[in-house]
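Student: Sequence and predicted structure, then a few things I'm wondering about:
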Amino acid sequence: MSTTTTPSGPPSISPTRTVKAWWQAAPFTLVFVVFFLIPLALTVMVSFWNFNEYELIPDFTLRNYAAIFEGCSTLTDHGDFCVSLSTYLSTLKFCLLVWGLTLVVGFAVAYFLAFHVRSPGMQTLLFVLCTVPFWTSNVIRMISWVPLLGRNGLVNQGLMGAGLIDEPVEWLLFSDFSVVLAFVHLYTMFMIVPIFNSMMRIDRSLLEAANDSGASGWQTLWNVIVPLSKTGIIIGSIFVITIVMGDFVTIGVMGGQQIASVGKIIQVQTSYLQFPLAAANAVILLACVLMIIWGLTRLVDIRKEL
């Protein structure tokens, strides 16, 4: 018997079953501790260390955090923010743009697959086609845009051949536009999957009831489908935001090494062996991401919905 009963309450779990449950969770807990909690604790610890050109100095100092936002209390002579604050705002800008675009595209694709493709086999086929880009590396997918968007790329040649422009468009590549385009291309799938999963769990009788009540297609979408897909939207948003906020490869390649981001700063500081500064930036970035995630999880109880 795995449970025992008491006259005054519901059945209680036996100690033997509790011990078995802990042993089952132990391997996953160990992996979580070794590969997440310990590295995170080391990063936080190093962020308070001192350093010079030659070595790390175990110490407790707020110098690294102060150096990151040094001079940010006032605007520059040109009315701009300090470099660090401008970089964080630029990273947040890319995050919001990519989140909004991936949400629109991901919701539209998921809606089409869930409600307009009736055959389960065709749904599976189209869903697999959405994953085809993931069969190659991110770098290859990014580089594939260069022949299209470059000064002598296919897009510029096509526009000039059609007489729409007289000279190549410069902002198609190595710009904010190309960075956002690459992000949307790379990470829209992370939005499609959870939204599609939420939509497939919607009871179709609710849609029929809304239609019988005289609701229009947009009313059904906004008042029935969107609220019931909220869990998938939040999960997809968490995926996209956390990836984009820490990304530095995409911004480096598609921005032509001319656009700064927090991830890029951390990568540069690490290459110059400024590990305490990089760790401090990583801690601040993690705090920003956690605040965003906390705000998103206030909108829906993900654990309850799942």
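Tutor: Received, thanks. Here the structure is a predicted model, which means the values were calculated and not measured.

Student: make it CA atoms for all contacts and neighbour counts henceforth
Tutor: OK.

Student: if I pick the residue nearest the centre of the chain, what's in contact with it?
Tutor: Most central in the chain under C-alpha atoms, centre = their mean is residue 240, positioned 2.2 Å from the mean C-alpha point. Residues in contact with residue 240 (C-alpha atoms under 8 Å, 6 or more residues apart in numbering) are 98-99, 187-188, 190-191.

Student: and here's the other structure:
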Amino acid sequence: MRARWRTHGLPGWVQATPYSLVFLLFFILPLGLILAVSFWDATEYEMIPAFTAKNYLAIFEGCSNTAELCVSFKTYLSTLKFSFLAWACTLGIGFIVSYFLAFHVRSSGMQTLLFVLCTIPFWTSNVIRMISWMPLLGRNGLVNDFLLSTGLVAQPVEWLLYSPFSVVLAFVHLYTVFMIVPIFNSMMRIDRSLIEAALDAGANTWQILWNVIVPLSRTGIIIGSIFVITIVMGDFVTIGVMGGQQIASVGKIIQVQTSYLQFPLAAANAVILLVVVLMIIWGLTRLVDIRKEL
């Protein structure tokens, strides 16, 4: 038996057991607890382990009125809006940066150097990076000082900070690298002979980009999209700081509910958010078989 293990290694199920236990302990079990708590009852002083759907009914209370969207639907639409805007901006910037690194930087050393430069913002915390925008975008910040000094505006621009603009800007600043890394990895795996063949066939730059590079980079695009969308959908710190605590999101609602010890209601919101995110991921993975492409 020992000789066979030395030759062929341990059986697959034995090798997978430690990883399965970690997955079960730190992923499945916490999700199961959140799902269970979402059906608990609660008073002002305690949680009651009794099966009830009142938390889900409370979330969608008033949503039967067709004349106006309820607060929950408005909040989810707002969260989806920020996710879409952040995804679109990060995808555009990430694709351009990845394309430049993969096809216009010939030296592998320079590619590595520029790629590392893209990760420099991760050397500091998200909060510090967000706070760094305030001296620039504030009412008395550098941007407004420049606009006033040049006469482009007569009074400070208010929407630069504590607005949807500043929230999207922070998202793009924080999470563009999550789009750059997988797209760059996909582009580096493209066979350069395919591009040469397209050039020999008379294709111009835009035709090569649209018909060769984009389809062959779709795995990286989908993976980057999953990263950005899932992070933004659950984010509450960025919206709280850059939105001046004035912009609602699902993550922010969950954070407020937990701060007021409304754990069953927060768990119900978390379950609904998880379902929405999983639906988005499922839709994205229908576009490409990630397991096969990787």
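Tutor: Nice, thanks for sending it over. Please read all numbers here as calculations on a predicted model, not as lab measurements.

Student: picking up where we left off before, okay if I get the contacts of residue 240 of structure 1 as CSV plus secondary structure, neighbour count and distance to residue 132 of structure 1?
Tutor: Output for the contacts of residue 240 of structure 1, formatted as CSV (DSSP: H, G, I helix; E, B strand; the rest coil; neighbours: other C-alpha atoms under 10 Å; distance: C-alpha to C-alpha, whole Å):
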residue, secondary structure, neighbour count, distance to residue 132 of structure 1
98, helix, 25, 21
99, helix, 24, 21
187, helix, 22, 13
188, coil, 24, 13
190, helix, 19, 13
191, helix, 27, 15
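
Student: Tell me the one among these nearest to residue 117 of structure 1.
Tutor: Nearest to residue 117 of structure 1, judged by C-alpha to C-alpha, of the contacts of residue 240 of structure 1 is residue 191 at 18.8 Å.

Student: The aligned residue in structure 2 for that closest one: what's it in contact with?
Tutor: Matched by TM-score structural alignment, residue 191 of structure 1 corresponds to residue 179 in structure 2. Counting by C-alpha under 8 Å, 6+ apart, residue 179 of structure 2 touches 90-91, 94-95, 220-221, 223-225, 227-228.

Student: circling back to that earlier point, what's the farthest-apart pair in the contacts of residue 240 of structure 1?
Tutor: Greatest spatial distance in those: 98 and 190, 11.8 Å, computed using C-alpha to C-alpha.

Student: now the end-to-end length of stretch 98-116 of structure 2.
Tutor: 13 Å (C-alpha to C-alpha, to the nearest Å).

Student: Structure 1: matching residues for that stretch?
Tutor: With TM-score structural alignment as the criterion, stretch 98-116 of structure 2 aligns to 110-128.

Student: Would you mind pulling the contact partners of that stretch?
Tutor: Here stretch 110-128 of structure 1 has contacts from 192-193, 195-196, 199-200, using C-alpha under 8 Å, 6+ apart.

Student: Let's see if you can find the most crowded of those residues.
Tutor: residue 195 (30 neighbours; other C-alpha atoms under 10 Å).

Student: Quick check: the aligned residue for residue 246 of structure 2 in structure 1?
Tutor: Aligned partner of residue 246 of structure 2 by TM-score structural alignment: residue 258.

Student: Show the contacting residues for that match.
Tutor: The contact partners of residue 258 of structure 1, taken as C-alpha under 8 Å, 6+ apart, are 174, 252.

Student: Doesn't it lie inside a strand?
Tutor: No - looking at residue 258 of structure 1 with DSSP: H, G, I helix; E, B strand; the rest coil, it is coil, so not inside a strand.

Student: so how far is residue 22 of structure 2 from the equivalent of residue 292 of structure 1 over in structure 2?
Tutor: Residue 292 of structure 1 maps onto residue 280 in structure 2, with residues paired by TM-score structural alignment. Look at residue 280 of structure 2 and residue 22 of structure 2: by C-alpha to C-alpha, they are 26 Å apart.

Student: quick one, which of those two is more surrounded?
Tutor: Legend: neighbour count by other C-alpha under 10 Å for residue 280 of structure 2 and residue 22, higher for residue 280 (14 against 11).

Student: Please confirm that that one is located within a strand.
Tutor: No - checked against three-state DSSP, residue 280 of structure 2 lies outside a strand; its state is helix.

Student: distance of it from residue 244 of structure 2?
Tutor: Residue 280 of structure 2 sits 28 Å away from residue 244 of structure 2, going by C-alpha to C-alpha.

Student: again with residue 286 of structure 2
Tutor: From residue 286 of structure 2 to residue 244 of structure 2 the distance is 37 Å (C-alpha to C-alpha).
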